[in-house]
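Chemist: My questions concern the predicted model and sequence given below.
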Amino acid sequence: MKKALLVGANGLVGSNCLMELLDDPFYEKVEIWVRNSMKLSHPKLIEKIVDFDNLESIQSEEINHVYCCLGTTIKKAGSQEAFIKVDYTYVVELAKFCEKISVEKLLVVSSIGAKEKSSNFYLKTKGRMEEAIKLYNIPGIYIFQPSFLLGKRNETRIGESIGKVLINASGVFMFGKLAKYKGIEAKTVAKSMIHFAKSSSNGIQIIESDQIKNSLK
């Protein structure tokens, strides 16, 4: 039986991932790291209140698979510096932790279009994060690059609500190379992450949005 660690359980993908992990008999225990208690009760769940600015001090028993669903927006974070801390620094520190305790697989949610040399600040930060975590000695590193995430969020984002309508309407015209730009349900991303975690493959893998969907067919 395996033990999973989920970081970012409060977010759109993370909350879906948590429910899927708790329901999956493949995992005996599911540990989550949070700033504040989620006040959830489940026989498989282990909740740890952690200081994300001091991850190196965390002590954990053997963990097989680590799911990283950390992510924010510049608006929510308050500044570009605060955004970098969540979407880059914390993720890289988590990869360092994974190497230290010999985790088998690290699965990370990034973004479609992530590139280290992108002129877009958001995509550049995601791209820098991807390149950084690849340097750690972890047998399996899976980087998921979903398109616009669909699903019910805890907070309302007006711009994203409008974007969701436009993406759903335009999705019917996206075929071939454009298929990966279709909006994707957060639950689909969560299920795909678990699918790849349970697979026998290792190495560094980049899974784009259309591949995420196809992995569940």
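Modeler: Arrived safely. Everything numeric here is computed off the predicted structure, so don't read it as measured data. Numbers count the residues shown, from 1 in each chain.
Chemist: all contacts plus neighbour counts: C-alpha atoms, from now on.
Modeler: Will do.
Chemist: tell me the residue furthest from the middle of the chain?
Modeler: Phe173 (27.6 Å; Cα atoms, centre = their mean).
Chemist: Return the residues in contact with it.
Modeler: Residues counted as contacts of Phe173 (Cα atoms under 8 Å, 6 or more residues apart in numbering): none.
Chemist: Kindly provide the distance from it to Ala179.
Modeler: Phe173 sits at a distance of 9 Å from Ala179 (criterion: Cα to Cα, to the nearest Å).
Chemist: SS state for Thr89?
Modeler: At Thr89, secondary structure determined by DSSP: H, G, I helix; E, B strand; the rest coil is helix.
Chemist: typo on my end, Gly159
Modeler: helix.
Chemist: can you count the residues close to Pro189?
Modeler: Slight slip there: residue 189 is Val, not Pro. 25 (other Cα atoms under 10 Å).
Chemist: surely it meets Ile212?
Modeler: Yes: between Val189 and Ile212 a contact is recorded at 6.4 Å, counting by Cα atoms under 8 Å.
Chemist: Now list whatever residues contact both of those two.
Modeler: Joint contacts of Val189 and Ile212 (Cα under 8 Å, 6+ apart) are 144, 146.
Chemist: before we move on, which element is the nearest residue to Ile194 once chain neighbours are set aside in?
Modeler: Leaving out its chain neighbours, the residue that sits closest to Ile194 by Cα to Cα, 6 or more residues apart in numbering is Leu21, at 7.6 Å. For Leu21, the host element (DSSP states H and E) is helix 12-23.
Chemist: Quick check: buried residues in the helix or strand following that helix?
Modeler: Using DSSP H and E, the helix or strand that follows helix 12-23 towards the C-terminus is strand 27-34. For strand 27-34, burial by neighbour count (16 or more other Cα atoms under 10 Å) applies to 27, 29-34.
Chemist: what do you get for stretch 76-90?
Modeler: Neighbour count says stretch 76-90 has 82-90 buried, by 16+ other Cα under 10 Å.
Chemist: Same list, the residues you listed, but as CSV with distance to Tyr142 please.
Modeler: Output for those, formatted as CSV (distance: Cα to Cα, whole Å):
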residue, distance to Tyr142
Ala82, 25
Phe83, 22
Ile84, 21
Lys85, 21
Val86, 19
Asp87, 16
Tyr88, 16
Thr89, 18
Tyr90, 17
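Chemist: alright, now check it against this:
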Amino acid sequence: MKTSGQGFSLLLAGSTGVVGQEVLRLALADPRVTRVVAPTRRPLPPHPKLENPVVDFGALPADAPWWHVDAVVCTLGTTIKVAGSQAAFAAIDRDLAIRMATLARQAGAARFGLNSSLGASPSGNFYLKTKAEAEAGIRALGYASYTIVRPSLIDAKRGESRLGEEIGLVAMGLFKPLVPKRYRAVKPEAIARALLEGVLAGRPGEDIVESERLQG
């Protein structure tokens, strides 16, 4: 376990998404975190605490030194529409997440935080089943501390259009008093804080943060 005199290093997978951007912002501003590794396809703005390897996610370098971190936060995520097919969606939300978790675990990471989805279940639809498979695949790697955050709809402006989310957010706004907390839209910062605090706390075992715990 880390002591107060030691630096804490974090690997962030998915740093360019709406939740990942918030995790990156919070981690870089947090004095408890001394190093953030954020692999991306294109360079990020520089920061003294940021290590930003530019990689091909289809051919991740298994022996790269930057896998040696204390913890991982994974916010990888797309939609079937954006990915182009169910197989392409699963390759990102499940397979890439598990691959990065595996390489970091092999390099010594002991804590993991995963952004999943409300309703993730092996008996759910394809989306929710894939999310559950990602959870299970990472769980099997034996991280000493594993935080799973399962938000409802994410209340954020995105670079790409997600019509279903946009309709859902409008409906949530109109009927918020009638919507149970579990199903209310969640701000990206709330998700990011839950993920970051989960890996920093490093509580032994698994902690599943359901969406109602993310509400203010």
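Modeler: That came through, no problem. Everything numeric here is computed off the predicted structure, so don't read it as measured data.
Chemist: quick one on the thing from earlier: in the second structure, what residues pair with the helix holding Leu21 of the first structure?
Modeler: Aligned by TM-score structural alignment, helix 12-23 of the first structure falls on residues 18-29 of the second structure.
Chemist: what's the mean gap between that stretch and the aligned bit of the first structure?
Modeler: Compared with the first structure after the fit, stretch 18-29 of the second structure shows a mean deviation of 0.8 Å (mean Cα distance after the TM-score superposition for the first structure).
Chemist: Show residues contacting that stretch.
Modeler: Residues contacting stretch 18-29 of the second structure (Cα under 8 Å, 6+ apart): 12-15, 33-36, 49-50, 74-76, 156, 158, 188-189, 191-193, 195-196.
Chemist: between the buried residues of stretch 76-90 of the first structure, which is nearest Ile133 of the first structure?
Modeler: Lowest distance from Ile133 of the first structure to the buried residues of stretch 76-90 of the first structure (Cα to Cα) belongs to Tyr88, with 9.5 Å.
Chemist: List the residues that contact the aligned partner of the closest one in the second structure.
Modeler: The alignment partner of Tyr88 of the first structure in the second structure, by TM-score structural alignment, is Arg94. The contact partners of Arg94 of the second structure, by Cα under 8 Å, 6+ apart, come to 130-131, 133-134.
Chemist: One more pass at 10 Å, please.
Modeler: When contacts are counted by Cα atoms under 10 Å, 6 or more residues apart in numbering, Arg94 of the second structure touches 76-77, 88, 129-138.
Chemist: Tell me the secondary structure of Leu10 of the second structure, please.
Modeler: On the three-state scheme (three-state DSSP), Leu10 of the second structure is labelled strand.
Chemist: That one and Arg158 of the second structure: what is the separation?
Modeler: 25 Å.
Chemist: out of these two, which sits in the more crowded spot?
Modeler: Leu10 (28 against 11).
Chemist: wait, the more buried one sits on Asp30?
Modeler: No: Leu10 of the second structure sits out of contact with Asp30 when judged by Cα atoms under 10 Å, with a separation of 11.5 Å.
Chemist: buried ones in the match of helix 12-23 of the first structure?
Modeler: By neighbour count on 16+ other Cα under 10 Å, the buried set for stretch 18-29 of the second structure is 18-24, 26-28.
Chemist: cool, stretch 155-175 of the first structure as well?
Modeler: For stretch 155-175 of the first structure, the neighbour count (16+ other Cα under 10 Å) marks 164, 167, 171 as buried.
Chemist: check which helix or strand covers Val103 of the first structure.
Modeler: With DSSP H and E as the criterion, Val103 of the first structure is inside neither a helix nor a strand.
Chemist: Aligned against the second structure, show me the partner of it.
Modeler: Match for Val103 of the first structure (TM-score structural alignment): Ala109.
Chemist: and Pro188 of the second structure, how many neighbours does it have?
Modeler: Neighbours around Pro188 of the second structure, by other Cα under 10 Å: 21.
Chemist: typo on my end, it should be Leu44 of the second structure
Modeler: With other Cα under 10 Å as criterion, Leu44 of the second structure counts 16.
Chemist: Now do the same contact list for it.
Modeler: 15-16, 38, 50-54.
Chemist: Just the buried residues of the residues you listed.
Modeler: Neighbour-count burial (16+ other Cα under 10 Å) applied to those gives 15-16, 38, 50-53.
Chemist: aligned partner of Leu76 of the second structure in the first structure?
Modeler: Aligned partner of Leu76 of the second structure by TM-score structural alignment: Leu70.
Chemist: Nearest residue to its match in space, please, no chain neighbours.
Modeler: Gly8 (4.5 Å).
Chemist: what's the answer for Asp70 of the second structure, then?
Modeler: Ala109 (4.7 Å).
Chemist: Tell me, how many residues neighbour the aligned residue in the second structure for Arg35 of the first structure?
Modeler: By TM-score structural alignment, Arg35 of the first structure lines up with Arg41 in the second structure. By other Cα under 10 Å, the residues close to Arg41 of the second structure number 12.
Chemist: Leu169 of the second structure versus Arg41 of the second structure, what's the distance?
Modeler: According to Cα to Cα, Arg41 of the second structure stands 30 Å off from Leu169 of the second structure.
Chemist: For Val86 of the first structure, see how far away the equivalent of Asn52 of the second structure over in the first structure is.
Modeler: Superposed on the first structure with TM-score structural alignment, Asn52 of the second structure falls opposite Glu47. Glu47 of the first structure sits 20 Å away from Val86 of the first structure, going by Cα to Cα.
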